[in-house]
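1. Give me a model of this one.
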Amino acid sequence: MEKRLNRTDLGFSLAFLLMLVIAIGAFFYGVKVGTERAAAKQQEQNAAKDTTAKPAPNAYQQQDLVSFYHTVFLPYREFQSDFFKAQSKWSGDPSADLSASLKELAKTADAKYETISTAYVPVSSPLLKDAQNDYLKSLKLFSESFASQASGANKADAAKLMKNLQANAFYTDGLRYALSGQNAYYRSMLKWGATVNTEFPDDFKSPASLDLSRWKTLSLLVKNKVIADYLSENALFTEFLPQDLTARIDEFIRSGQAAKMKQTSLRSIAELLTGTDAVRSGDFLDSKTKLYGREQLPQLPFFVPDK
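-> Take a look at the predicted model:
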């Protein structure tokens, strides 16, 4: 005769089955939620990385570029200017207190870091956000490199100090991020150009070799981006801006010097001009009216001559 389950056993059995059903349901629900969250996170990461995707309708507007200039680019340039002035003083004054100078530069970098870190940059313009982040990293690394070299700086001369800095990983990374930030800013100008003129490309990949016939066909915004690439690739941290080298190259070609010297590639001319210290900050403004009167440019202070 079969043994019947009493009420207690039946209750335990039903409770067990109910718990089993709940556990299985919770498991599959957890898998579903986890999968959805992972997919959403991956989409966010892809969106953050894909700065070449078509920008949002309100991205890279004139006011975004101008605001970035005043709140991020200009403070960084002020630090950069102080650094170049310090280098000039080190070279020209053997009695200069190198240690004190480095400590002061570290303080300046920290102060500019605080200024730039509080600047608002719209997330709708990711290249500008990239530039801001790169400039911040650069300032932090430069500050650390200057502080690390300050204690023993007065035991060396200016040449030895610069050699020590150039061998310092913080310094070289700071330089690299500075040029990366500059590159992102000039790429953002291309994005702006594409919003005001559909014939403008919104990006341009610099070829390994660019002959002068191709260079002459490029718009000024594209040329500046190519030069920003060149400066970044060659770790040229300079007082002049990309448009200054662009102008010197175009003037070199226009004057007939390129043909006379049988220079046929952009790189060869860029190397000649930078290698002979033939480019100065402000060269673009000196040549703007003559060379670029019809070019479309964002109304940024470094593109507009003082009146």
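2. C-alpha from now on. contacts and neighbour counts both.
-> OK.
3. Which strands or helices does the top helix by length along the chain pack on?
-> Counting by DSSP state H, the longest helix found in the chain is helix 7-49. Contacts defined by 3 or more CA pairs under 8 Å, 6 or more residues apart in numbering; DSSP states H and E place helix 7-49 against no helix or strand at all.
4. So which residue is dead centre in this protein?
-> Gly181 (1.7 Å; CA atoms, centre = their mean).
5. any idea which helix or strand carries that one?
-> Using DSSP states H and E, Gly181 maps to helix 169-196.
6. What is that helix packed up against?
-> Checked by 3+ CA pairs under 8 Å, 6+ apart, helix 169-196 has helix 62-68, helix 126-150, helix 158-166, helix 220-233 packed alongside it.
7. Please provide the structure for the following sequence as well, for comparison with the first:
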Amino acid sequence: MEKRLNRSDLMFSLAFLLMLVIAIGAFFYGVKVGTDRTEAKYAEEPSKAAAADSQPNAYQQQDLVSFYHTVFLSYREFQNEWLAAQNKWLSDPTSDRSAAMKELAKTAKRKYDAIKGVYVAPISPQLQNSQTDYLKSLKLFEEGLGELATTANEGSPQSTLDKINANSFYKQGLAHALTAQQEYFASMLKWAETVDMDIQGDFVSPDVLSISKWKSLPLIVKIKLSSDFMSQQASLNEYLPHDLTAKIDQFINSGQADKRKIKSFNAIAELLTSTEAVNEGYFVDVKTRFYDNQLLPQLPFFSAGK
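-> Predicted coordinates for the structure are as follows:
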């Protein structure tokens, strides 16, 4: 005779079956979650690697070229106008210096506005710093030239230039302009470091650099050192650091350094700049003679077709 299950036994059996179903379900759910997480992890790693690969590198050649056309040339156009105005005043004392200075102040403002709108990626901080210093320079030149324009026709052209050179706005603007140039050429050395591992991107010259050490340096390092030297001279020049570099090498190669018993890069640079022996474009004139196959970024002022 069959034994009937009482109510408590039936409830116990149903509860056990329910717990068994829940346990089995929880097991398979845990397996699925673990699988999904593992798959997601391995799917994420290539994505992260791809994202890292897509990040731009600092100081790429295209950044140097873009900076040349959008920032450097804009500033140089102002500087060239300013240097041309000075030469005109000295050669023609009757020229209207006041009108010229007012126009130069307007030019500085236009160039400031043009450069301010240029985007320079923060991944290349020295290029960003160079842009900032060019902007500060133009703003200060605008202030200084505008301030002195009304009395510029008084006295001789040289007295006008003396007042400008003594003006605090102008002196600060000059310092920022030279620093901006120094930072731009330092950026080129940073680029060279990414191309040639033997080049030290943060090379700093000793206080006195011997000629023998100078001769052993790569061209791009020499140019950076020339820009450092020029930044300390507190004067605007038509020539550029590579023109000074080429003139120094010519001076050494011609035997003039030995003849004059000059022992350092610093002394040669002082002599050449103080005697106005460096001309704009000299580097291009002697490039094929001195610098065949030397590493340089492909910038217009390093070639004859600039």
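8. ok, back up a step: counterpart of the longest helix of structure 1 in structure 2, which residues?
-> Using TM-score structural alignment, helix 7-49 of structure 1 corresponds to no residues of structure 2.
9. what's the spacing between stretch 129-139 of structure 1 and its chain's center?
-> 6 Å (CA atoms, centre = their mean, to the nearest Å).
10. How about stretch 141-148 of structure 2?
-> Mean-position distance between stretch 141-148 of structure 2 and its chain equals 27 Å (CA atoms, centre = their mean).
11. likewise stretch 136-144 of structure 2?
-> For stretch 136-144 of structure 2, the distance to the chain centre is 20 Å (CA atoms, centre = their mean).
12. Average offset of it relative to structure 1?
-> Average distance, stretch 136-144 of structure 2 versus aligned residues of structure 1 after superposition (mean CA distance after the TM-score superposition for structure 1): 0.3 Å.
13. residues of that stretch that come out buried?
-> Counting neighbours by 16 or more other CA atoms under 10 Å, one finds that the buried residues in stretch 136-144 of structure 2 are Lys136, Ser137, Leu138, Lys139, Leu140, Phe141, Glu142, Glu143, Gly144.
14. Buried residues, the one helix or strand Arg267 of structure 1 maps to. List them.
-> Assigned by DSSP H and E, Arg267 of structure 1 falls within helix 266-275. Of the residues in helix 266-275 of structure 1, those with enough neighbours to count as buried (16+ other CA under 10 Å) are Leu266, Arg267, Ile269, Ala270, Leu273, Thr274.
15. right, and the residue nearest to the centre of structure 1 touches Lys129 too?
-> No: judged on CA atoms under 8 Å, Gly181 of structure 1 makes no contact with Lys129 at a distance of 9.3 Å.
16. re the thing from before, what's the offset of the longest helix of structure 1 from the middle of its chain?
-> Distance, centroid of helix 7-49 of structure 1 to centroid of chain: 43 Å (CA atoms, centre = their mean).
17. okay, the angle between that helix and helix 126-150?
-> 80 degrees (axes from the mean of the first three to the mean of the last three CA atoms, to 10 degrees).
18. still on that earlier bit, contacting residues around the nearest residue to the residue nearest to the centre of structure 1 once chain neighbours are set aside?
-> Nearest residue to Gly181 of structure 1 in three dimensions, chain neighbours excluded: Ala131, at 4.0 Å (CA to CA, 6 or more residues apart in numbering). Counting by CA atoms under 8 Å, 6 or more residues apart in numbering, Ala131 of structure 1 makes contact with Ser180, Gly181, Gln182, Asn183, Ala184, Tyr185.
19. which among these end up buried?
-> With burial judged by 16+ other CA under 10 Å, the buried subset of these is Ser180, Gly181, Gln182, Asn183, Ala184, Tyr185.
20. Make JSON lines from the residues you listed and add distance to Thr172 of structure 1 to it.
-> Below are the buried ones among the contacts of Ala131 of structure 1 laid out as JSON lines (distance: CA to CA, whole Å):
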{"residue": "Ser180", "distance to Thr172 of structure 1": "12"}
{"residue": "Gly181", "distance to Thr172 of structure 1": "14"}
{"residue": "Gln182", "distance to Thr172 of structure 1": "16"}
{"residue": "Asn183", "distance to Thr172 of structure 1": "17"}
{"residue": "Ala184", "distance to Thr172 of structure 1": "18"}
{"residue": "Tyr185", "distance to Thr172 of structure 1": "20"}
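21. Show me which of these is closest to Gly92 of structure 1.
-> Distance to Gly92 of structure 1, by CA to CA, is smallest for Gln182 among these, at 28.9 Å.
22. The closest one and Lys163 of structure 1, how far apart?
-> 24 Å (CA to CA, to the nearest Å).
23. how deep is Ser264 of structure 2 tucked in, by neighbour count?
-> Counted by other CA atoms under 10 Å, the residues lying close to Ser264 of structure 2 total 16.
24. for structure 2, what's the longest helix?
-> Longest helix in structure 2, counting by DSSP H: helix 7-54.
25. Distance from the chain centre to it, please.
-> From the chain centre to the centre of helix 7-54 of structure 2 is a distance of 54 Å (CA atoms, centre = their mean).
26. Likewise for stretch 181-191 of structure 1?
-> Its chain's C-alpha centre and that of stretch 181-191 of structure 1 lie 7 Å apart, by CA atoms, centre = their mean.
27. now stretch 148-160 of structure 2
-> On the basis of CA atoms, centre = their mean, stretch 148-160 of structure 2 is displaced by 36 Å from the centre of the chain it belongs to.
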